[in-house]
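In: Predicted coordinates and the sequence they were generated for:
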Amino acid sequence: MTRTEYPWLLPSSMADPELPGDRGGRARRTVRDWAVDLTAFLCAAGLGMAALSTIDADPTTDDVFVLVDSLVGAAACCALWVRRRWPVGLAVALTVLSLVEPVAAGAWLVSLFSVAVHRPFRPVALIGAAALVTVPVQPYLRPDPTTSFLASTVVGALLVLLVLSWGMVVRSRRQLVVTLRERAVRAETEAALRAEQAQRLAREAIAREMHDVLAHRLTLLSVHAGALEFRPDAPPAEVARAAGVIRDSAHEALQDLRQIIGVLRGPGDSDGGGDRPQPTLATLDALVAESRLAGMRVTLDNRIADPAAAPAAAGRTVYRIAQESLTNARKHAPGAEVTLTVDGGPGRGITVEIRNPAPVEPFERVPGSGQGLIGLTERATLAGGRLDHGPEPDGGFGVRAWLPWSP
């Protein structure tokens, strides 16, 4: 037999760690522990003194037996101070001692109560059965002249059942409190995780929105500022046009930035709630016109008869895909003609395809991180669609996406 096979033989702090009242012998007792232990000691001592007075009142009892009973009863009461560490061993020892020593009955009952509080049902049932078996032995060996054998046996059995039941009720209550506390801690932890996840998703949505909106404007600024830098001898009309585009793009970027910051300050969904107007499939023409004004060659083939009838979420996603693709084409293939094709309808979904050939002239490459295409893929997936992108056989680049359109 090993202690791992019978864990209820271990100290309380090792066998039943889920109950806060179980502490090892070296653990420091709290004020409540001292109060409970002192109360148990006094109750056991009171019952022992009552039994001792009954024995002393019997004229047939020798004084030597009274002295031995007093010493044994005092030792049994003092042994209760280790009941938290060794409840099972103490209960077994006092059960054997109570066979011949009625003065130890109080300490014995307290030890049974400790076992019921600090141990599960199986050891409690075994020790309780042994205690009930020994109840009639003590009045048979040392009968009380003032009480019948039957009355002593019945009272002893009732007391054993009472303290065991009381101890199991206390244990059940402690386990309930521990369970409720663990549930509360788990609920708080889950709530914190949900709040952290919601905050992370909100930050990702805002970052994606800022990238989609501002990258387009800032790329226009970069392209036209670079043109002014490398062509200082350009005609005044062309310089004025480029300066106007730079001014308008900077103004639009500031407006978009103010709108996004307004989402942070007020309530709204991840797509930018509130009063901020959202792009749709119907505003795709304005995006193409803006790109053409910036000097890009863009061919739009919109085969959808009524773009305004498209779902708002799908139309907004198509707009963002086209905006990011045009921005990338302007940065990585300046001067190349971009073809933008949109097709679809209810039940068929919306298909958008953006292609550009390889750049024909050397150019100063604008740095990019590739996060825009990753964001587009995430947008399409969240909208229930899919997006593919990659180089074309002719050296160009293509972006293809499909988004659902419910009939």
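Out: Thanks, I have it. Numbering: from 1, shown residues only.
In: Every contact and neighbour count from this point should use C-alpha atoms.
Out: Will do.
In: Contacts only, for L52.
Out: Shown in contact with L52 (CA atoms under 8 Å, 6 or more residues apart in numbering): 66, 69-70, 102-103.
In: Among those, which pair sits farthest apart?
Out: Between any two of the contacts of L52, the greatest separation by CA to CA is 11.2 Å, found for V66 and P102.
In: Out of the two, name the residue with the larger neighbour count.
Out: Comparing V66 with P102 by other CA atoms under 10 Å, the one with more neighbours is P102, at 24 against 16.
In: right, and the more buried one touches M49 too?
Out: No. In this structure P102 lies outside contact range of M49 using CA atoms under 8 Å: 10.1 Å.
In: Would you mind pulling the contact partners of stretch 224-240?
Out: 242-243, 245-246, 294.
In: Put this next to the previous one:
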Amino acid sequence: MTRTDRQRWLLPSDLVEPGGSGAARPRRTVRDWIVDTLLFLLAALFGLLVADVSAQYNSEPVVLFDQLAGAAACCALWLRRRRPVGLAVALSLVNVIAPVAAGALLVGLFSVAVRRPFREVAWIGALAVVTSTVQVFVRPDPTTNTGLSIGIGFVLILLVTAWGMLVRARRQLVEALRERARRAEAEAELRAAQAQRLAREAIAREMHDVLAHRLTLLSVHAGALEFRPDAPPEQIARAAGVIRDSAHEALQDLREIIGVLRAPGENGDGGDRPQPTLATLDALIAESREAGAEVVLDTTVDEPAAVPAATGRTVYRIAQEGLTNARKHAPGTRVTVTLRGRPGEGLTVDIHNPAPDGPVPHVPGSGQGLIGLTERAALAGGRLEHGPAPGGGFSLHAWLPWPS
């Protein structure tokens, strides 16, 4: 049995919305048919008991009338889901002259209490009490005291009405909890989608920071080969080697980023490359120097491994972006990377390059790398500033927290 089938079996077709009028739904479920059949049988059994008592002291035409009225009242119960108020009013009036309809009247009152607000239930219940009291005088029972008959009728009506109102309150509570669960599920899906979007944005920034460095090396050395076709074979071989190594590293970095997007267990090798930290900054400087850049590293951080991994990775990306921009927009200039800081005071990174001499080959750029670095530094609790240096050239300054 599927979940939908279980819901159709367990849930009534006229489930009341919280605060609603409890209007009946057009189609009955299997559960509804079972409940309606049981209530019909209970009303018929109650009517047969009353008819048996009435036959002991009434004439045959009166007994026949009671039987026909009771049968019609029980059959009318199949309309209780669509016309609960009209049915209850009609049964209350019939009960005045036909006591065998009392069972059907109780079922009708129960239906009204389940499907209608308290105001309607109150006046219909009051009408039932009045008609049942009148019925004691119109069709008196010689075997029962008048006061006792009135009291029994009042108690039965009160119990049935209270039971129906309890069922209505329970249904409203169940529906409210179900609506709250649906809302919570929708909010959870929304939060998951938002988290996925933020993760994709972070991965996109990471991909830009990683690949821009490699692709810039490819662009610079490919441009050198293009503008200097008569270069010595040693320089051409060296540039070709840098291009090959940069392309290989770019592919490796791209595989690493794509690996992050894969679900757990999809990676074929079962291992990922280690993320860069401040301890790998020397390797980045060495790589830039091998590519022909003049880079000076001035640092007072004696133990790079002591810097938190997230902070060291941010410093690495800032230096990587600064060196990449220097190669793109100021090739041949000296780039100075200054690193200062200690625990409790924070970590300061300064990257400066002077203005280049002569014309610079145009290398396209969108500035998204610096924007991404600014956001990365802000997320780390720091700040980043960049722009033209006072003495010429370009400078990049960042401060990141370093807890003690």
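Out: Now that the structure is in, tell me what you want to look at. Note that the structure is predicted; figures quoted are calculated from it, not measured.
In: Give me the TM-score for this pair.
Out: Laid over one another, the chains give 0.81 as their TM-score (TM-score structural alignment, normalised by the length of the second structure), with 389 aligned residues with a CA RMSD of 3.6 Å.
In: tell me which of the contacts of L52 of the first structure is nearest to I55 of the first structure?
Out: For the contacts of L52 of the first structure, the nearest to I55 of the first structure is V66 (7.1 Å; CA to CA).
In: can you tell me which residues contact that closest one?
Out: V66 of the first structure sits next to 52, 55-56 when contact means CA under 8 Å, 6+ apart.
In: Just to be sure, E18 of the first structure is in a strand?
Out: No. Counting by DSSP: H, G, I helix; E, B strand; the rest coil, E18 of the first structure is not found in a strand; it is coil.
In: That one: neighbouring residues, count only.
Out: By the criterion of other CA under 10 Å, E18 of the first structure has 13 neighbours.
In: quick one, helices of the first structure?
Out: 12-15, 31-57, 63-78, 87-97, 105-118, 121-134, 137-141, 149-230, 236-265, 284-293, 312-332, 371-382 (DSSP state H).
In: Just the buried residues of the first one, please?
Out: Think helix 12-15 of the first structure. Residues of helix 12-15 of the first structure classed as buried by neighbour count (16 or more other CA atoms under 10 Å): 12-13, 15.
In: just those residues now: which is nearest P145 of the first structure?
Out: Relative to P145 of the first structure, the closest of these is S12; by CA to CA it sits at 40.2 Å.
In: So the closest one sits against D22, correct?
Out: Yes. Taking contacts as CA under 8 Å, S12 of the first structure lies within contact range of D22: 5.3 Å.
In: Show me whatever sits in contact with both of the two.
Out: Taking CA under 8 Å, 6+ apart as the criterion, S12 of the first structure and D22 both touch 84, 118.
In: follow-up on the earlier one: format the contacts of V66 of the first structure as a markdown table; extra columns: distance to C77 of the first structure.
Out: Below are those laid out as a markdown table (distance: CA to CA, whole Å):
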| residue | distance to C77 of the first structure |
| --- | --- |
| L52 | 13 |
| I55 | 18 |
| D56 | 19 |
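In: of these, closest to R181 of the first structure?
Out: If you rank the contacts of V66 of the first structure by distance to R181 of the first structure using CA to CA, L52 comes first, at 45.3 Å.
In: quick one: the closest one and T61 of the first structure, what's the gap?
Out: Distance of L52 of the first structure to T61 of the first structure, computed by CA to CA, to the nearest Å: 11 Å.
In: Same question for L287 of the first structure.
Out: 113 Å.
In: So for the two, which sits in the more crowded spot?
Out: L287 (16 against 11).
In: Run through the residues that contact that one.
Out: Q323.
In: which one in the second structure is aligned with G347 of the first structure?
Out: In the second structure, the residue paired with G347 of the first structure is G344, using TM-score structural alignment.
In: wait, R217 of the first structure
Out: Counting by TM-score structural alignment, R217 of the first structure corresponds to R214 in the second structure.
In: residues contacting that match?
Out: 246-247, 249-250.
In: Of the residues you listed, which is the most crowded?
Out: Taking other CA under 10 Å as the neighbour criterion, S246 ranks highest of these with 21 neighbours.
In: from memory that residue sits against L218, does it?
Out: Yes. If you go by CA under 8 Å, S246 of the second structure and L218 touch, sitting 6.5 Å apart.
In: ok so, going back, which member of the buried residues of helix 12-15 of the first structure is positioned nearest M168 of the first structure?
Out: Closest to M168 of the first structure, out of all of the buried residues of helix 12-15 of the first structure and judged by CA to CA, is S12, at 15.3 Å.
In: right, and W86 of the first structure touches S12 too?
Out: Yes. Counting by CA under 8 Å, S12 is a contact partner of W86 of the first structure at 6.8 Å.
In: Number of residues surrounding the equivalent of A312 of the first structure over in the second structure?
Out: Residue correspondence to the second structure (TM-score structural alignment): A312 of the first structure is matched to A309. A309 of the second structure is flanked by 16 other residues according to other CA under 10 Å.
In: next one: the one 3 residues further on
Out: Under the neighbour criterion other CA under 10 Å, G312 of the second structure is assigned a count of 23.
In: Wait, it touches L278, no?
Out: Yes. G312 of the second structure lies in contact with L278 (CA under 8 Å); the separation is 4.2 Å.
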